[in-house]
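**Student:** Give me a model of this one.
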Amino acid sequence: MTLQLILTCPKGLESLLRDEAAALGLQESREHPAAVSGVADLEVGYRLCLWSRLANRVLLVLSRFPVDSPDALYAGVAAIDWHDHLDSRGTLAVEFSGQGAGIDNTHFGALKVKDAIVDSLRDENGGRPGIDKLNPDVRIHVRIDRGEAVVSLDLSGHSLHQRGYRLQQGAAPLKENLAAAVLIRAGWPAIAAQGGALTDPMCGVGTFLVEAALMAADIAPNLRRERWGFSGWLGHVPAVWSRLLFEAQARAAAGLAKEPLWIRGYEADPRLIQPARNNIERAGLAEWVRVYQGELATFEPRTDRNQKGLVICNPPYGERLGDEASLLYLYQHLGERLRQACLGWQAAVFTGAPELGKRMGLRSHKQYAMWNGALPCKLLLFRVEVEQFVTGRKPGAERPVAARETDLAGEAAVIPAPGLAPETARLSEGGQMFANRLAKNLKQLGKWAARERIECYRLYDADMPEYALAVDLYAGWVHVQEYAPPRSIEPAKAQARLLDALAAIPPTLGVSPDRVVLKRRERQSGTRQYERQGSEGRFMEVREGAVKLLVNLTDYLDTGLFLDHRPMRLRLAREADGKRFLNLFCYTATASVHAAKGGARSTTSVDLSRTYLDWARRNLALNGLSERHQLVQSDVMEWLAQEQGIYDLIFMDPPTFSNSKRMEGVFDVQRDHVRLLDLAMARLAPGGTLYFSNNFRKFTLEPRLAERYEVEEISGQTLDEDFRRNGKIHRAWRIQASKR
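**Tutor:** Okay, here's the model as predicted:
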């Protein structure tokens, strides 16, 4: 009996699935978005369930009919003889997709279908089918498309990508059928047939490894599944199924009896090693597949017997703050290892960031567009041959001695490119221009920083408009902030420039790539500027003058230390001896620490953010300061309006805007600075000094303030060498009570 079948699959796999289904017996096949249709008998339907490595589901079409209303849908479904498929006291589940004909809600559509089936099967004693969404006797799919309803019975049951061996998975698992598709596109079946090897240097929980071994050993991917969509179907023919199952078991036994191919995985995260081994064991492939803990930098495939094969991997896509930097260096490391250790092999990189594939130092000879769920991806295929190297330099060739450059401490040194192959150290023309500017700035500022004993300073601040970045050095670490590019710049071009810059930083500055942190600077609203953006919890101690401070380069948009205010903090330290110091909008209270170390009688630090006040408390404790140093969580304007204390030295550096949930209304520094200063000056002791600064580039100080107070702009005095080229980074004033 000829049946109509529909096979669903991930988007982008249609042509592969059509070829596979045709080889398994499907006739008159046609491709559709995320599906393939055709005709076959029930035996082929069973074989597709058992052997398809690519399909999600195998659907048996029961009926097609036009639909112009919900009642028409009900009638069309009720017209099917459901007694041929389900017992009146059995269980069913309904899945509905599409819309039209007055059915705009999938839940409503599924309800109409369920009612039609149940009403058709209700027996004279009132018995009726039940609903079981997990393991029903039959699972019915209904799709409405362009006025036609297609009603199908799911022969597969649960999605066929669920092979049953992967009970443990990593943070971003690749579905088994997508992994199989990547292997097929990469040519693994032919490589395996010739006795080739396979290795995955970032294997996670081993999905590529297991799928590759299943193919090589001729094991049906769903051989271990115990329950199927046809198990409780009245049309099921057990004899046909049993024969196909026996044949598949015999083929698997014969395949496993062969000498195993060399299939190995390596994973840096020790937490994933045992889950990967458990998955391999459940798949029955412990003799074929091995997994080891190992970093990408030390990865080497099999070298004995000069065996070649396929290197395959699915690198992380990057979802956290600053992932571009770590991902770039990861891809550079991957390209390095391929060129140095895998000559003569083939390589396949499945990636959600294909632009990074260009940074591997290898030319891809084929690319395939695929989808990982809703994420567009590409499969990049490489032949690891010298002719495909971007630089053409042979692996192992002697590297020319690097030019003498300046290291972060300002001393001359011969700098290698840590962790980077010689080929990747060669930059694009734009990247080289950026590197030249970095080197020039480092030569000038490095000596100044070493002389002044400054550990943290700004090296580069959008000096070249094409590379709109700020590059700051923090005691051997590099903190990169990308300014949001103007809308006139194409996103792809901006991304390429960013990657050029990131590629230039390690070899130019002589730092390891894992000490480069990237963030994007955009205007923040509400409390986002205070919110934690990462979870590494990496606080680092740095020195500034006589104090120690904690910075965090990874978890927050800001690091905890505004570098441009260094001269102001040191001025406050010099002037604080014996004074009562007030720090408004205190951030992490770095100015308070300096004032306290400078001999302040007491310090009071006010901020609205609990996050920053906790940080401030740690900064004070790091310097042995606790008594006489008060931290206040409050809106500054409200606190000043109620405060009765008097202070000899006041510092305030308010934000440009703030609309925190804890505030009444919105703070605008241009609009509100007169009232803010009046409130603060009311708390200033006779002969005291208030320092006011902000970084709003269009800020204008209200002229009438000079009529009430002694006002002196000192912006130029508060800029060190690293910020003099950007004179608008902030403006600052010294304000005292008028002597008139």
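**Student:** From here on, just use CA atoms for contacts and neighbour counts.
**Tutor:** Fine.
**Student:** so where's the longest helix in this protein?
**Tutor:** Using DSSP state H, we find that the single longest helix of the chain is helix 429-452.
**Student:** Between helix 429-452 and the helix or strand that that one is followed by, find me the angle.
**Tutor:** Where DSSP states H and E defines the elements, the next helix or strand beyond helix 429-452 is strand 456-461. Counting by axes from the mean of the first three to the mean of the last three CA atoms, to 10 degrees, strand 456-461 lies at 150 degrees to helix 429-452.
**Student:** one more to put side by side:
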Amino acid sequence: MSNDDSMSNQFELFLTCPKGLDGLLLDEAQALGLSEARAHVSAVRGQGTLETAYRLCLWSRLANRVLLVVSRFPVQDAQGLYEGVSAIEWAEHLEPSGTLAVEFSGRGAGIDNTHFGALKVKDAIVDTLRTSSGLRPSVDKVNPDLRVHVHVDRNEATVSLDLSGHSLHQRGYRLQQGAAPLKENLAAAILIRAGWPQLAAEGGALADPMCGVGTFLIEAGLMAADVAPNLKREQWGFSNWLGHVPAIWNRLIDEAEARAVEGLSKPPLWVRGYEADPRLIQPARNNIARAGLSEWIKVYQGEVATFEPRPDKNQTGLVICNPPYGERLGDEASLLYLYQNLGERLRMSCLNWRAGVFTGAPELGKRMGIRSHKQYAFWNGALPCKLLMFDIDPRQFVTGQRSAHTRDEAQVAAEPAKLSEGGQMFANRLQKNLKQLGKWARKSGVECYRLYDADMPEYAVAVDLYRDWVHVQEYAPPRSIDPEKAQARLLDALAAIPQALNVDPSHVAVKRRERQTGKKQYERQAVQGQFMEVEEGGAKLLVNLTDYLDTGLFLDHRPLRLRIQQEAAGKRFLNLFCYTGAATVHAAVGGARNTLSVDLSRTYLDWARRNLALNGFSDKHRLEQGNVMEWLEADRGEYDLIFIDPPTFSNSKRMEGVFDVQRDHVELIDMAMAHLAKGGVLYFSNNFRKFELDPGLVARYSTEEITAQTLDPDFARNPKIHRAWKITARVKGAAA
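**Tutor:** The predicted model follows:
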């Protein structure tokens, strides 16, 4: 084959690609000059010159390999394969002293072993090129001078030269990768499906809120700057091929380099990535630098919960991301929260943008609160995935989404383990309670309630139902109880719970309950990120059954929260020691004019912010971090409805380092009452079992103990769970 021939000759070219990309690859290959092109499963076939083949190698963002077909012939058996390969003019392709690698695929003609097929092909090539002096090609599987691919299908063999060498998805910029990286050509395909090339041409922005090591960002940057994806590759499958024509290749390289210089000299588009894991920030920046895109792409550390793209010129564009599939963040509940949180951020911070979410769990996409107008099927390796496309437009927003878990059929069918005698007694008590309380809960629309509270002294646990989850708190056993015996009873109880309540064992969260002091009450018990959404009186609230000592929702305060909701219309509401802001959400749902919530913990305030956002509240609802006593002293506001539910003990710089509810409640209530508007109401409660309201407060204010009215049937067995008062200004002239 002369150089002149190679410049004008048409070759059959065969491009391979990941599963599901063949339609996109067909469009791309035709745009790059492939004629008579048609798609096959994970491949595209067509005609082109050597220049076309080189251009495909250099510019294809989607292909894995570019194969140049040198022969097709019928094959009946292994000997026929040997003879057909031997008939090819191998001297035009490889020196006798060169190196060779053979890849064989397919089956038929009695050749069902790919290793055997490859061996026959290798023998045929080597025997053809063997010189009289005994010189012959050797095998090099890593970097051969010639990589030959043979495919047998239905008694036909196709022999091709692999011009790409290593797979084209290996661009060379990603030396460092995270836990579950997308291949570069899959990332490029997702961006193309999401419409990024057109958005980039229009000057749009791009943001990835979970960017990992930056693959989406880099592929997007290469497209936007018109940089050939494989411009920096040094070793090709054709580098030492005898048919290689450097003049054609060098011209294409010069043209690509000129386009890259021109593209990169344009004002950079706004391309930003955010990643929660601090360990991935530097690897991402290193990858971006290797791709030559440091001026175009910036990466910052940031949680999805705070994601808010703010381009310089307020232009809109594309949000693209690949949330974890479950291996990295735990189970479905944490992923559900992640998707809900992502949906919240898109709704709140990305109006008029387009969003593409690439996911292996498309059902979670329905929990984002936005309708997906288009879904594209993809494969990530062997995992079926979807690209969910969203227009961030209020007309596409969906409210009132609720999660539903379904049990695994295999687990339902599994035979339950036999319980111990004590375990069976415990199970019987749970079922009895469920029958009684379940009827009340269904009638009252209550999703979360206490089912069991140390009803049997041997089983000193509290069991709470949160929809289809069970939260178990073990009370620390008295010192008189043998720790091993206590542990055995706990295990008996845990064995009984899934059977008695017919719940998936993975939906049982367990905590040991001990008195918390100092900062320990704010510390995480575990880090699973396992949030779920529950509903109470029309308010949606996030609970976390695993990460903290408390779940984010004090179940015993349900009636008090509902009372606040009923009384909040048009009022200014103040929530002190606000925790996760559940009472604030109820006040907002009830129509409060505005709300202000104060807590010392940034963790809980962030949780309160999410709870408000979950219900569509953002403005008119302030959250402030601070020591409540100091805050009250500095605040000048006036409120119509105040709720105070202080901890028994809490860190405070003000009172000898510790807030003590019995000692300090007088000053606390006096200070709060000074902010109460005329005709206003203050609700005060706490869970210190020995608490006594100071007589001086009773003398100064109109106080009514409402404890009995603030306990639902699920806490009737434990009336000391809390005490509550309604406090108002005493009417002038009224008797003390």
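**Student:** Let me see the TM-score of these two.
**Tutor:** Here the superposed chains carry a TM-score of 0.59, computed using TM-score structural alignment, normalised by the length of the second structure; 465 aligned residues with a CA RMSD of 3.5 Å.
**Student:** picking that back up, okay, buried residues for the longest helix of the first structure please.
**Tutor:** Across helix 429-452 of the first structure, burial judged by 16 or more other CA atoms under 10 Å covers 430-435, 437-439, 441-443, 445-449.
**Student:** for stretch 85-96 of the first structure, same thing?
**Tutor:** Using 16+ other CA under 10 Å as the test for burial, stretch 85-96 of the first structure gives 85-88, 90-96.
**Student:** and if you look at stretch 237-246 of the first structure?
**Tutor:** Buried residues in stretch 237-246 of the first structure (16+ other CA under 10 Å): 241, 244-245.
**Student:** can you check stretch 131-139 of the first structure too?
**Tutor:** With burial defined by 16+ other CA under 10 Å, the residues of stretch 131-139 of the first structure counted as buried are 131, 135-139.
**Student:** What lines up with Gln565 of the second structure in the first structure?
**Tutor:** Per TM-score structural alignment, there is no equivalent position to Gln565 of the second structure in the first structure.
**Student:** Next, the angle from the helix or strand containing Gln565 of the second structure to strand 448-453.
**Tutor:** Here Gln565 of the second structure, judged by DSSP H and E, is contained in helix 558-567. Angle, helix 558-567 of the second structure to strand 448-453, by the same axes, to 10 degrees: 160 degrees.
**Student:** Flag every buried residue along helix 558-567 of the second structure.
**Tutor:** Under the neighbour-count criterion of 16+ other CA under 10 Å, helix 558-567 of the second structure has 558, 560-565, 567 buried.
**Student:** Let's have these in CSV, adding distance to Val357 of the second structure.
**Tutor:** Formatted as CSV, the buried residues of helix 558-567 of the second structure follow (distance: CA to CA, whole Å):
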residue, distance to Val357 of the second structure
Arg558, 37
Leu560, 40
Arg561, 37
Leu562, 37
Arg563, 41
Ile564, 39
Gln565, 37
Glu567, 42
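**Student:** wait, doesn't Glu83 of the second structure sit right on Ala124?
**Tutor:** Yes. Between Glu83 of the second structure and Ala124 there is a contact at 7.3 Å, judged by CA atoms under 8 Å.
**Student:** Which of the two has more residues huddled nearby?
**Tutor:** Each of Glu83 of the second structure and Ala124 has its neighbours counted (other CA atoms under 10 Å); Ala124 has more, 21 against 14.
**Student:** Map the more buried one across to the first structure for me.
**Tutor:** With TM-score structural alignment as the criterion, Ala124 of the second structure matches Ala116.
**Student:** How about Arg367 of the second structure?
**Tutor:** In the first structure, the residue equivalent to Arg367 of the second structure is Arg359, according to TM-score structural alignment.
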